[in-house]
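[1] Predicted coordinates and the sequence they were generated for:
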Amino acid sequence: MLYAGFMSAPLPPFPLSQEPVDEPELLQLSSREDEPCLRADAARNRARLLEAAGRLVAEHGAAGVTMEAVAAAARVGKGTVFRRFGDRTGLLTALLDHSEKNFQSAVITGPAPLGPGAPPLERLREFGLALLRRSADELELQLAAEPDPQRRYSNAPRRFLRGHVLILLRRIVPDADCELLALTLMAYLDPPMVHYRSKVCGMSQERVEAGWLDLVDRVTRSVSPC
C-alpha cells in the first residue's frame, strides 16, 4: 500500500517542525488492510461491502450511502459494516481508496512533472492542477467523506499530500516558513473550498486552475531570497 489506510487509528498532525524528509519516509505508516494476518474471508467481506456501497453511490449519489443501506444491499448485519469501517466517514473514504493510491503513485513514481524528475516549482504547480482535476471528478464523494474537524488535517491521506507540498517548498524556498506556506496552499485545494468556488461562486475549472498557478508563483516569488 502507498499510504496509511483510512481505517487506521487517528494519527497525530504531520510533524511540521522536523527537518526536510524524503517522500518514501512519508509512507512508513501501517494500514489495517496491510496486515498479513487479515483473513481471506474478512477481505472478501470488505470487498463485498465496498461493492454494495459503490452501487449505492452510482444509483443514489453519496447521500444515499448509509451504514444501514450498505448492510441491506450486502445482506449483512449493520454491525458488520460498523466493525469493518468504524463509521460512515470510514466507509466513504474507503471508497476513495483506489484513486488515492493511484494519485500517490503518480506523485512518487509517475512521470514528470507530477512525479520525480522535474524542478520542484514545476512539480508543485502540476500537483495542484492534478489534485483540482481529481476533486472535480470525485467532489460529491470527497465532500461526503470529509472527516470531522478534529481529524480533517491529521488523517493519513491528507498528511501525505501536505507533506509532499512541504518537501517541495523546502526545496524551492528553504528560508521561508514552509510549514505555514504548505498549510496555506493546501487550503486552496481542500474539497469544501473546491465546492464553494465551483458550485456557490460559479467559477470555471479553467479560472480555478489559473488561480492556483498564480498563487504558487506569487507565494514562492514573494518569499524567494533576492
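    That came through, no problem.

[2] drop to CA atoms for contacts and neighbour counts, all remaining ones
    OK.

[3] need the next SSE after the longest helix along the chain, C-terminal direction.
    Longest helix in the chain by number of residues (criterion: DSSP state H): helix 120-144. Where DSSP states H and E defines the elements, the next helix or strand beyond helix 120-144 is helix 156-172.

[4] and whatever helix or strand comes next after that following helix, which residues are buried?
    Going down the chain from helix 156-172, the next helix or strand is helix 178-189, by DSSP H and E. Neighbour counts over helix 178-189 (16 or more other CA atoms under 10 Å) mark 178, 179, 181, 182, 185, 186, 188, 189 as buried.

[5] again with stretch 129-147
    Using 16+ other CA under 10 Å as the burial criterion, the residues of stretch 129-147 that qualify are 129-132, 135-136, 139-147.

[6] one more structure, for comparison:
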Amino acid sequence: MASNSIGPQSASATPLELLRTLPAKERADAARNRVVVLDAAARLFAEHGVEAVSMDQVAAAAGVGKGTLFRRFGDKSGLAAALLDTRECVLQEAILRGPPPLGPGAPADARLAAFIDAYLDYLLEHLALVRMSETATTGARYRIGAYRFWHRHTAILLNTTPDPEHTAHALLAALAAEHIAALLPELGEQRIRAGLIRLARSTM
C-alpha cells in the first residue's frame, strides 16, 4: 500500500482509476523474493495468528535475513499492508469494471450497499491484518493509498448529498477494523452487516 496524505481536496480532484492499488515495479529477483516472503508470512499468520508471529520467524521461514525483511517492509505492519495489496486490487477491479451492482451500471444507492457488503467481506476475511495496518501508528489508516480509493468511490456515489466528502469519511469510519473487531463479539457479523447497509442507505 502506498503512503499518501488524503486531504479532501486532493482526493476529490483525483480520478478513481488513479487511486487504485497497483503492484510496485521491481526487478525480477526482488519480485521473487517478495513472493517468498509474503507466502511465508501468510502461512505463519494463518497458522499462529498475526500477533503471535515475529519478524524473525517470517525471515527464517522465508530463508532471508532479518535485515533484508526490515529494509523491504519496515515492520510487521508494513508486511501486513503488503499482504493486503493483492486482496485490495481484486476489490478495486470489481468496483471499476466488474458487474453491477458493485461495478458500474447500477443506481448509486445499490452500488453503495454492494460496496459496504463487499468491503465487509474483505475486512472480516483479513481482519487482523487490516487492523494491524490501520493502527500501527496514529492516523495510519488515513495515510494508506487504499483508503483514498475507498473514500473517493464512496464520495462519488454520495455526490447528491450536501457534503459527500465528509459523509464518505463518516461512513468509512464505521468500517474501521478496530471498530468492527470491537463490535463483533457483542453484535455478531449479520447484525453489523445489516446495520452498516442501513447506515449507508440513510445517507443517500
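    Received the coordinates, thanks. Every value quoted in this text rests on a predicted model; they were computed, and no experiment measured them.

[7] so where is stretch 38-46 of the second structure in the first structure?
    Counting by TM-score structural alignment, stretch 38-46 of the second structure lines up with residues 50-58 of the first structure.

[8] Quick one: residues in contact with the matching stretch.
    62, 63, 64, 65, 70, 73, 74, 91, 94, 95 (CA atoms under 8 Å, 6 or more residues apart in numbering).

[9] so residue 66 of the first structure makes contact with residue 88?
    Yes - contact criterion CA atoms under 8 Å: residue 66 of the first structure and residue 88 qualify, at 6.5 Å.

[10] can you tell me the mean distance of the longest helix of the first structure from the second structure after alignment?
    Helix 120-144 of the first structure differs from its equivalent in the second structure by a mean of 1.4 Å after superposition (mean CA distance after the TM-score superposition for the first structure).

[11] how close does residue 34 of the second structure sit to residue 68 of the second structure?
    Distance of residue 34 of the second structure to residue 68 of the second structure, given as CA to CA, to the nearest Å: 11 Å.

[12] nearest residue to residue 171 of the first structure other than its sequence neighbours?
    With sequence-adjacent residues excluded and distances taken as CA to CA, 6 or more residues apart in numbering, residue 171 of the first structure is closest to residue 120, at 6.7 Å.

[13] how many neighbours does the equivalent of that neighbour over in the second structure have?
    Following TM-score structural alignment, the counterpart assigned to residue 120 of the first structure within the second structure is residue 108. Residue 108 of the second structure: 20 surrounding residues under other CA atoms under 10 Å.

[14] Please report the distance of residue 108 of the second structure from residue 203 of the second structure.
    For residue 108 of the second structure relative to residue 203 of the second structure (CA to CA), the value is 11 Å.

[15] Over to residue 50 of the second structure?
    Relative to residue 203 of the second structure, and taking CA to CA, residue 50 of the second structure is found at 35 Å.

[16] more crowded one of the two?
    residue 50 (19 against 16).

[17] Which residues are in contact with the more buried one?
    By CA under 8 Å, 6+ apart, the contact list for residue 50 of the second structure reads 44, 128, 129.

[18] Alignment lookup: the second one to the first structure.
    When the first structure is aligned by TM-score structural alignment, the residue opposite residue 128 of the second structure is residue 140.
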